[in-house]
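**Student:** Prediction below, plus the sequence it came from.
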Amino acid sequence: MKNGLEDVIAAETQLSDVDGEAGRLIIRGVSLDQLVANSSYEGVAALLLDGLMERSVGEAQLRAWLAKARIRVFDHVRAADASLLALPPVDAMRALIARLPDGEDFDTVLNLLAAPAVFLPAVLRLQRSQKPIAPDASLPQAADILRMLTGKSPTREQSAALDAYLVTISDHGLNASTFASRVIASTQAGLTSSVLAALSALKGPLHGGAPGPVLDMLDAIGTAENAYTWLGEALDRGERLMGFGHRIYRVRDPRADALKGALKPLMASGQVNRARGELAEAVEAAALAILKARKPNRPLDVNVEFYTALLLEALGFPRKAFTGVFAIGRTVGWLAHAREQALDGRLIRPRSVYTGPLPAAA
């Protein structure tokens, strides 16, 4: 038995491969760097869902149908009452998703892809006592998310940055939330149930809740000159450095480089605070140096959380919403794995080893 099922093979999949030793992520036969450079969120969604639904669609068709789905699910925003809005954004978003029918057809998939993209901006605006903004069917998903969040048309660089983020986090092997999705799918409960289970796993701080604390760390460090000292003192206290290290990757997380690249146009155009960007680069350099010196036998490098935090902050998302934005991008991976499990898998039923007391002999 391996606690946490580490290295245990639990499924065969054609969707993604995470090579932690080489620092490589492949999605449906395409490397992450190629996907980010050449595809949109809708393109990756079409790639992941290809052959898993009763209908196969290309990128352009999926963009049109997904836009209609955003308009369709917007009606559910009316259910966001005061008690729901008192919840953290990811919990409020989950409650609204739970209103969707629990089917297995392509319309269910479209609704579930659209729902977090619509519900999260609406919840954030309602929590600020602002009116929700209805979707615009003429826009691709990334641009419409930003418009629904801010009420303004996003710049080309902003739309491209969010699109790159959604592509980057679309799928990542059999992580906790994806495994939860497959477990539920194996019972034939329905795709909405699979997404809700995955979202519930994602909100745990050991899975999808870490990007926000990266910004807390940067705030506490304050200046580039203070980075090395602050980080060293944090390690002396036994604290983890947010944004560094990964359970799978033994080298640099390839998603970190993809998101760092997505930030560059925002920085070049002045849409990211220059001092913030310079501080982040100084913290990255200092953290890598001190980790190498203190833990030479334990490879710890930048992970996806570090540049996720900077990118989402630059796009105007509050820290409390970061897990919800992650869910917007990862839902397509959850759905693809759920469909793959439903089509090709069996009911997931592992065994346990009993370590409790035995009954007394008669």
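**Tutor:** Sure thing, it's come through.
**Student:** From now on I want contacts and neighbour counts done on CA atoms only, so please keep to that.
**Tutor:** Noted.
**Student:** The closest residue in space to N273 that isn't next to it in sequence and R276: what is the separation?
**Tutor:** Leaving aside its sequence neighbours, N273 sits nearest to M267 (C-alpha to C-alpha, 6 or more residues apart in numbering; 7.4 Å). Here M267 is placed at a distance of 10 Å from R276 (C-alpha to C-alpha, to the nearest Å).
**Student:** In which helix or strand does the residue nearest to N273 reside?
**Tutor:** helix 254-268 (DSSP states H and E).
**Student:** Looking at M267 and R276, which one has more neighbours?
**Tutor:** A count of neighbours by other C-alpha atoms under 10 Å puts R276 above the other of M267 and R276, at 19 against 16.
**Student:** chain center to stretch 216-234: distance?
**Tutor:** 26 Å (C-alpha atoms, centre = their mean, to the nearest Å).
**Student:** Ignore what I typed, I meant stretch 268-288.
**Tutor:** Worked out by C-alpha atoms, centre = their mean, stretch 268-288 lies 22 Å from the chain centre.
**Student:** what do you get for stretch 309-318?
**Tutor:** How far stretch 309-318 lies from its chain's middle: 14 Å, per C-alpha atoms, centre = their mean.
**Student:** Can you tell me what sits against it?
**Tutor:** If you take C-alpha atoms under 8 Å, 6 or more residues apart in numbering as the criterion, stretch 309-318 is touched by 146, 150, 158, 161-162, 211-212, 214-215, 259, 262-263, 271-273, 277, 319, 322.
**Student:** Second structure follows, compare the two:
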Amino acid sequence: MKKRISALPDEVIALSELCIKNGKIDPSLYTKYDVKRGLRDLQGKGVLTGLTEISDICSTKIVDGQEVPCPGELYYRGYDIKKLVNGFLEDDRFGFEETAYLLLFGDLPTEEQLRNFNKILGNYRTLPVNFVTDIILKAPSPDMMNTLARSVLTLYSYDERANDISIPNVLRQCLELIALFPVISVYGYQAYSHYHEGKSLFIHQPEMDFSTAENILHLLRPDGKYTKLEARILDLALVLQAEHGGGNNSTFTTHVVSSSGTDTYSVVAASLGSLKGPKHGGANIKVVQMLDNIKSHLKDWTDEDEIRAYLRKLLAGEAFDHSGLIYGMGHAVYSLSDPRADVFKAFVKKLSEEKGFHQEYGLYEKIERIAPEVISEKRKIYKGVSANVDFYSGFVYHMLGLPQELYTPIFAIARIAGWSAHRIEELINAGKIIRPSYKPIGPHREYTPMAERT
């Protein structure tokens, strides 16, 4: 495949400078007009734009009439995420499919309901005839999120009822996408690794009676094998990332695009585009890359003074990618703790012991403790700072031997369950098209004829 020339012509560079010159807005105007940039105030509280019954995020509580930070809590359909996780772990079963059922239908399934739901997903795991050869194996992309989005948009052409936005049909489409996301993601990676990295190409068929986590590992590995702990922890990662309120960027995108009345495939492709961004679903890759950089510069991974000094360099923009960020620390909503990271941590330690990554785990643990102190030294904090789920998820995927190209798609494999629930909720409640306001600040000008322009 011959790619288009990527070098930027001088003419384009010059025009881009014109864009920058005439596109810059005085930052003080955002304060003057009380603009909630990012739809959040200075304390990080989001502007209320909708209602949902799908999930609830709690990061503050009222004490003596004042709102104060508290340890983070996450509820799916009213159920505490920690109790949900404990429930399926104690019963020694996988939890993602049960979680998807809960998010979509509002109640925990009975054994029979879950068995039937798993059967439906199993039956939907088959791609259309020749889809793999005609779509996925042709023009493979180095970014699996683009492969996933392209495949989703192409599935529109295979659906005779693609534009039908009745709830039964949208539910059918959503169930198909929940079932197919692991298949498309892994097949897309196999094509990329073969055509771009020269590795052997192998395409396993998904197993109808496997869980989503089991199928990811089965499809990805040449021998299709995995340990019970590996599958359990990957399943846990999917559960923890399946949903996170209507205000996160990709789910809000789901609501915004759904409100226009468009088809399911267009909505999901837009949400995938949002999730791809490094400020959203791509954050765990940045954490792993940052930790690799930290490990290469520290002489002693146990020396807390050396760790602290390097974290200060990161924060000052003097190390790694010079962004001034310590990736995996802080969250738009949580302050004292992210409950997803809390749940994950114990299992991360167990996996690190099985895989021989106990030294790396020790470094992660120290950074988790020291980084908030370093951040509070240098920056005004309106709320607490703690490790978020991305801080550990990338490390887990690394220990599982998953390629970085699949880190964000795995997030999408989980979050499609939440997106589906929110799309259906938006359609059921049939509100107005979502259209926030932007204040124009440029002056009105008189038209200048061509001959008079300079």
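**Tutor:** That came through fine. No experiment lies behind these values; they were computed from the predicted model shown.
**Student:** Can you give me the TM-score here?
**Tutor:** Remark: TM-score between the superposed chains equals 0.91 [TM-score structural alignment, normalised by the length of the first structure]; 356 aligned residues with a C-alpha RMSD of 2.2 Å.
**Student:** rewinding a little: what are the contacting residues of the helix holding M267 of the first structure?
**Tutor:** Residues from elsewhere that reach helix 254-268 of the first structure (C-alpha under 8 Å, 6+ apart): 23-25, 32-33, 36, 157-158, 160-161, 164-165, 168-169, 272-274, 277, 302-308, 311.
**Student:** do stretch 377-393 of the second structure as well
**Tutor:** Here stretch 377-393 of the second structure makes contact (C-alpha under 8 Å, 6+ apart) with 42-44, 69, 237, 283-284, 287, 327-331, 334-338, 340-341, 344-345, 348, 368, 372.
**Student:** mind running it again at 7 Å?
**Tutor:** By C-alpha atoms under 7 Å, 6 or more residues apart in numbering, the residues outside stretch 377-393 of the second structure that reach it are 43, 69, 283-284, 287, 328-331, 335-338, 340-341, 368, 372.
**Student:** Drop anything exposed from these.
**Tutor:** For the contacts of stretch 377-393 of the second structure, burial is judged from neighbour counts taken by 16 or more other C-alpha atoms under 10 Å, and it is met by 69, 283-284, 287, 328-331, 335-338, 340-341, 368, 372.
**Student:** Inside strands: which ones of those?
**Tutor:** Among those, the residues falling in strands (DSSP state E) are P69.
**Student:** If we only consider the buried ones among the contacts of stretch 377-393 of the second structure, which is nearest to I441 of the second structure?
**Tutor:** Distance to I441 of the second structure across these (C-alpha to C-alpha) is lowest for H331, with 31.0 Å.
**Student:** how about that closest one, what's its partner in the first structure?
**Tutor:** Superposed on the first structure with TM-score structural alignment, H331 of the second structure falls opposite H246.
**Student:** Spatially, which residue comes closest to its match, not counting chain neighbours?
**Tutor:** Distances taken as C-alpha to C-alpha, 6+ apart put N303 closest to H246 of the first structure, at 6.4 Å, once the chain neighbours are dropped.
**Student:** and what of A421 of the second structure?
**Tutor:** L104 (4.8 Å).
**Student:** I'd like to know how many residues surround that neighbour.
**Tutor:** L104 of the second structure: 22 neighbours (other C-alpha under 10 Å).
**Student:** Check the one 3 residues further on too.
**Tutor:** Neighbourhood size, D107 of the second structure [other C-alpha under 10 Å]: 15.
**Student:** dump the residue contacts of it.
**Tutor:** Going by C-alpha under 7 Å, 6+ apart, D107 of the second structure touches no other residue.
**Student:** distance of it from H422 of the second structure?
**Tutor:** For D107 of the second structure, the distance to H422 of the second structure equals 15 Å [C-alpha to C-alpha].
**Student:** ok, now I413 of the second structure?
**Tutor:** Separation of I413 of the second structure from H422 of the second structure (C-alpha to C-alpha) stands at 15 Å.
**Student:** Next: E90 of the second structure.
**Tutor:** 29 Å.
**Student:** hang on, the earlier thing: what's the match for the residue nearest to H246 of the first structure in the second structure?
**Tutor:** Using TM-score structural alignment, the partner of N303 of the first structure in the second structure is N388.
**Student:** Okay, and the counterpart of Y354 of the first structure in the second structure sits in which element?
**Tutor:** Counting by TM-score structural alignment, Y354 of the first structure corresponds to P440 in the second structure. Assigned by DSSP H and E, P440 of the second structure falls within no helix or strand.
**Student:** among the contacts of helix 254-268 of the first structure, which are in helices?
**Tutor:** 32-33, 36, 157-158, 160-161, 164-165, 168, 274, 277, 304-308, 311 (DSSP state H).
**Student:** before we move on, the earlier item: over in the second structure, tell me which residue corresponds to the residue nearest to N273 of the first structure.
**Tutor:** Taking TM-score structural alignment, the alignment pairs M267 of the first structure with S352 from the second structure.
**Student:** ok, I221 of the first structure touching T229?
**Tutor:** No: I221 of the first structure is not in contact with T229 according to C-alpha atoms under 7 Å; the separation is 8.9 Å.
**Student:** Comparing those two, which residue is more hemmed in?
**Tutor:** Taking neighbours as other C-alpha under 10 Å, I221 of the first structure and T229 compare with I221 leading, 19 against 12.
**Student:** what helix or strand does the residue mapped onto R150 of the second structure from the first structure sit in?
**Tutor:** Structural alignment (TM-score structural alignment) places R150 of the second structure against A95 in the first structure. Using DSSP H and E, A95 of the first structure sits in helix 89-97.
**Student:** Three-state assignment for the residue sitting nearest the centre point of the second structure, please.
**Tutor:** The second structure has G281 as the residue nearest its centroid, 3.0 Å off, counting by C-alpha atoms, centre = their mean. At G281 of the second structure the chain is in coil, as set by DSSP: H, G, I helix; E, B strand; the rest coil.
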